[in-house]
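Undergrad: coordinates only, sequence not included:
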């Protein structure tokens, strides 16, 4: 059986990751986290562990650092947990304030103290993977390489990756980096299916409207870069959430997902994730919910990815596209 790139590298065999953006309360800078927020984090982590999720995705900006802080509180309470999980975090986004707009910063001067902040909030000596959080137009690979080298030598970061980057941007960075880029995190789901459409639309007029980077899926598979999907549950649009602006394609696809879930005696969440995970790239979905019930509803995703037929996969895709294959 084909394995995930992260497993090939000996980093993680967790087919699902838990996204921790919803931890820590509000994004209000003046509000602090509470004991209830810590309990919420404990419940989410417990639910994730119970279904085999050992990979946890953070970013230094999530609820302005509070997501990492409450996760760190859980690690303090469960001292042996750290050695059994993989923690990933991201740097590079600076949020807007009264004086300046939101912006990106991949400078060595920003990366190094940002990682120190991550480690302090999490209460850990290292993180397993550090991602650059979205492309910075002013990024200088040599400067980034110096930061990464220092972080690796100090033992603060073990592996490095990126998010939302094109093949050209990845190659531009990799040329200078001493270690391989092991992850690229992208928005991918049954709703956000342009990553599939781009390949289908080769030599088609419909391809003129495609926005997905040329050759990205193929390049990451050839280079054994783990594709991580953020937003894989599509905000619940196909698993029970009712939205006023739902398209006809979304309504029909939601009904089809429910039908397949009933036929396979599973949950809509497992079908939606299973569709994504069936792709040969061995995509690792980063589920964004911290609701224990919804986390548990993802339990059967791996099995559904293995059981899903080509016919079912294409039927879901065509339904979500709202148009037939070319």
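TA: Thanks, I have the structure now. Here the structure is a predicted model, which means the values were calculated and not measured.
Undergrad: from here on, contacts and neighbour counts on C-alpha atoms
TA: Fine.
Undergrad: okay, strands next: where are they in the stretch 201-326 of the chain?
TA: With strands called from DSSP state E, counting those that start in this stretch, the stretch 201-326 of the chain shows them at 226-230, 284-287.
Undergrad: the longest one - contacts with which helices or strands?
TA: Of the remaining helices and strands, those touching strand 226-230 by 3 or more C-alpha pairs under 8 Å, 6 or more residues apart in numbering; DSSP states H and E are strand 181-187, strand 284-287.
Undergrad: let's see 10 Å
TA: Applying 3 or more C-alpha pairs under 10 Å, 6 or more residues apart in numbering; DSSP states H and E, we find strand 226-230 packed against helix 5-8, strand 17-19, strand 157-163, strand 181-187, helix 216-222, helix 268-277, strand 284-287.
Undergrad: got a list of contacts for it?
TA: If you take C-alpha atoms under 10 Å, 6 or more residues apart in numbering as the criterion, strand 226-230 is touched by 4-9, 15-19, 57, 161, 163-164, 181-189, 217, 220-221, 273, 276-277, 281-288.
Undergrad: so how do I select the buried members of these in ChimeraX?
TA: To isolate the buried ones among those in ChimeraX, judged by 16 or more other C-alpha atoms under 10 Å, type:
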select :4,5,6,15,16,17,18,19,57,161,163,164,181,182,183,184,185,186,187,188,189,217,220,221,273,276,277,281,282,283,284,285,286,287,288
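Undergrad: relative to residue 10, how far out is the closest residue in space to residue 231 that isn't next to it in sequence?
TA: What sits nearest to residue 231 in space, not counting adjacent residues and going by C-alpha to C-alpha, 6 or more residues apart in numbering, is residue 187, at 5.8 Å. When distance is defined by C-alpha to C-alpha, to the nearest Å, residue 187 is 25 Å away from residue 10.
Undergrad: what do you get for residue 259?
TA: Counting by C-alpha to C-alpha, the gap from residue 259 to residue 10 is 38 Å.
Undergrad: more crowded one of those two?
TA: A direct count of neighbours by other C-alpha atoms under 10 Å for residue 259 and residue 10 places residue 259 higher, at 15 against 9.
Undergrad: my read: that one touches residue 268, true?
TA: Yes. Residue 259 is within contact range of residue 268, at 8.7 Å (criterion: C-alpha atoms under 10 Å).
Undergrad: these two touch, right, residue 48 and residue 18?
TA: Yes. Under the criterion of C-alpha under 10 Å, residue 48 makes contact with residue 18 at 7.0 Å.
Undergrad: can you list residues touching both of these two?
TA: Common contact partners of residue 48 and residue 18 (C-alpha under 10 Å, 6+ apart): 54, 55, 56, 290, 295.
Undergrad: also this one, for the comparison:
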């Protein structure tokens, strides 16, 4: 699979990341087959979080991949921490204990990337910095990033954190694309001009932070997928038209739309269906024309000013 550099790091990563949030819906045999299919596609980047399945997803993955030192060398593992029941927690103690739990469940000595999951209103940047330093010095984490953070939240962390922020995982899809469409509406008096994210897309591009779109097929927060959904007839007709032109599925086109953006994003899949996984990975070999990219965007009802 085609690769990109993750942020400013020297880490080459596949352009499609495999999200493991739902791997606990599979039995052992299914999980083994799913992971094997991912690796066959060249998709060796697996995204986790300590809250997925209450930690079970990491355990299931480690068993499914038959984790060993030789297997570990073939994998790029990312996990997230910072969410507790009823609160967010970026304290030094919580970050350190979370990583120890993640490593134990994944049966590995280190993470390639650790992301802070959702912004903690009580964050103390010095505590985050202390945790990152300890984790890096101990060899437990090699690269660091964030998830769902605005430019100013990242800048606040960078007051104390010396490690580069290599990734920011953000909700983004064809139908959840305000971070893209807001850029069309500078100085306009319409709802699309509202700054909801502090210009996070441009910020990440300026600072070489890789955007990792999560829920790339969802509309709303978790209201459902837009593909083959009767709520989006014009959009699906356009996606199907472009898919036929390239000889691929609509799933492939939905991921290819994100990959076409010059920010060099790394979408995170969520499917546990092997064929859809393969279709997602095929997007690495599809480049949409400017006309098709804009045609799909306009089919969502987006208006150019």
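TA: That came in fine, so what should we check first? Everything numeric here is computed off the predicted structure, so don't read it as measured data.
Undergrad: quick TM-score on the pair, please.
TA: Laid over one another, the chains give 0.93 as their TM-score (TM-score structural alignment, normalised by the length of structure 2), with 300 aligned residues with a C-alpha RMSD of 1.9 Å.
Undergrad: in CSV, list the strands of the stretch 201-326 of structure 1 along with distance to residue 242 of structure 1.
TA: Converted to CSV, those look like this (distance: least, C-alpha to C-alpha, whole Å):
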stretch, distance to residue 242 of structure 1
strand 226-230, 21
strand 284-287, 19
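Undergrad: map residue 281 of structure 1 onto structure 2.
TA: When structure 2 is aligned by TM-score structural alignment, the residue opposite residue 281 of structure 1 is residue 263.
Undergrad: tell me the contacts of that match?
TA: 201, 202, 204, 205, 206, 208, 209, 210, 211.
Undergrad: one more pass at 6 Å, please.
TA: Going by C-alpha atoms under 6 Å, 6 or more residues apart in numbering, residue 263 of structure 2 touches residue 205.
Undergrad: so whichever residue in structure 1 pairs up with residue 179 of structure 2 is in which element?
TA: Superposed on structure 1 with TM-score structural alignment, residue 179 of structure 2 falls opposite residue 195. Using DSSP states H and E, residue 195 of structure 1 maps to helix 194-200.
Undergrad: average offset of that helix relative to structure 2?
TA: In the superposition against structure 2, helix 194-200 of structure 1 averages 1.0 Å from its aligned positions (mean C-alpha distance after the TM-score superposition for structure 1).
Undergrad: next, the buried residues of that helix.
TA: Those would be 194, 195, 196, 197, 198, 199, for helix 194-200 of structure 1 by 16+ other C-alpha under 10 Å.
Undergrad: tell me the one of those nearest residue 263 of structure 1?
TA: Of all those, residue 263 of structure 1 sits closest to residue 196, with 25.7 Å by C-alpha to C-alpha.
Undergrad: any idea how far that closest one is from residue 217 of structure 1?
TA: From residue 196 of structure 1 across to residue 217 of structure 1, the span is 9 Å (C-alpha to C-alpha).
Undergrad: so what does residue 297 of structure 1 match up with in structure 2?
TA: So residue 297 of structure 1 corresponds to residue 279, using TM-score structural alignment.
Undergrad: can you put the shared contacts of residue 48 and residue 18 of structure 1 in CSV and add neighbour count and distance to residue 315 of structure 1?
TA: Formatted as CSV, those follow (neighbours: other C-alpha atoms under 10 Å; distance: C-alpha to C-alpha, whole Å):
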residue, neighbour count, distance to residue 315 of structure 1
54, 22, 32
55, 23, 31
56, 21, 32
290, 22, 30
295, 23, 26
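Undergrad: buried residues, stretch 246-260 of structure 1. List them.
TA: Of all the residues in stretch 246-260 of structure 1, those buried under the rule 16+ other C-alpha under 10 Å are 249, 250, 251, 252, 253, 254, 255, 256, 257, 258, 260.
Undergrad: how about those residues, which pair is most distant?
TA: The most distant members of the buried residues of stretch 246-260 of structure 1, if one measures by C-alpha to C-alpha, are 249 and 260, lying 16.3 Å apart.
Undergrad: give me the distance between residue 35 of structure 2 and residue 103 of structure 2.
TA: From residue 35 of structure 2 over to residue 103 of structure 2 the distance is 18 Å, taken as C-alpha to C-alpha.
Undergrad: the more surrounded of those two?
TA: residue 35 (22 against 19).
Undergrad: quick one: map that one onto structure 1.
TA: Counting by TM-score structural alignment, the partner of residue 35 of structure 2 is residue 45.
Undergrad: distance between the host helix or strand of that match and the chain's centre?
TA: In this assignment (DSSP H and E), residue 45 of structure 1 forms part of helix 35-50. Computed by C-alpha atoms, centre = their mean, to the nearest Å, the chain-centroid distance of helix 35-50 of structure 1 equals 19 Å.
Undergrad: mean per-residue distance, the helix or strand following that helix versus structure 2.
TA: As assigned by DSSP H and E, the chain's next helix or strand after helix 35-50 of structure 1 is strand 55-57. Once fitted to structure 2, strand 55-57 of structure 1 is off its aligned match by 0.4 Å on average (mean C-alpha distance after the TM-score superposition for structure 1).
Undergrad: in the helix or strand following strand 55-57 of structure 1, which residues are buried?
TA: For strand 55-57 of structure 1, the following helix or strand on the C-terminal side (DSSP H and E) is helix 66-77. Neighbour-count burial for helix 66-77 of structure 1 flags 66, 67, 68, 69, 70, 71, 72, 73, 74, 75 (criterion: 16+ other C-alpha under 10 Å).
Undergrad: how near is the residue nearest to residue 175 of structure 2 when sequence neighbours are not counted to residue 178 of structure 2?
TA: Leaving aside its sequence neighbours, residue 175 of structure 2 sits nearest to residue 219 (C-alpha to C-alpha, 6+ apart; 5.5 Å). Between residue 219 of structure 2 and residue 178 of structure 2 the computed distance is 12 Å (C-alpha to C-alpha).
Undergrad: same check, this time on residue 36 of structure 2
TA: From residue 36 of structure 2 to residue 178 of structure 2 the distance is 35 Å (C-alpha to C-alpha).
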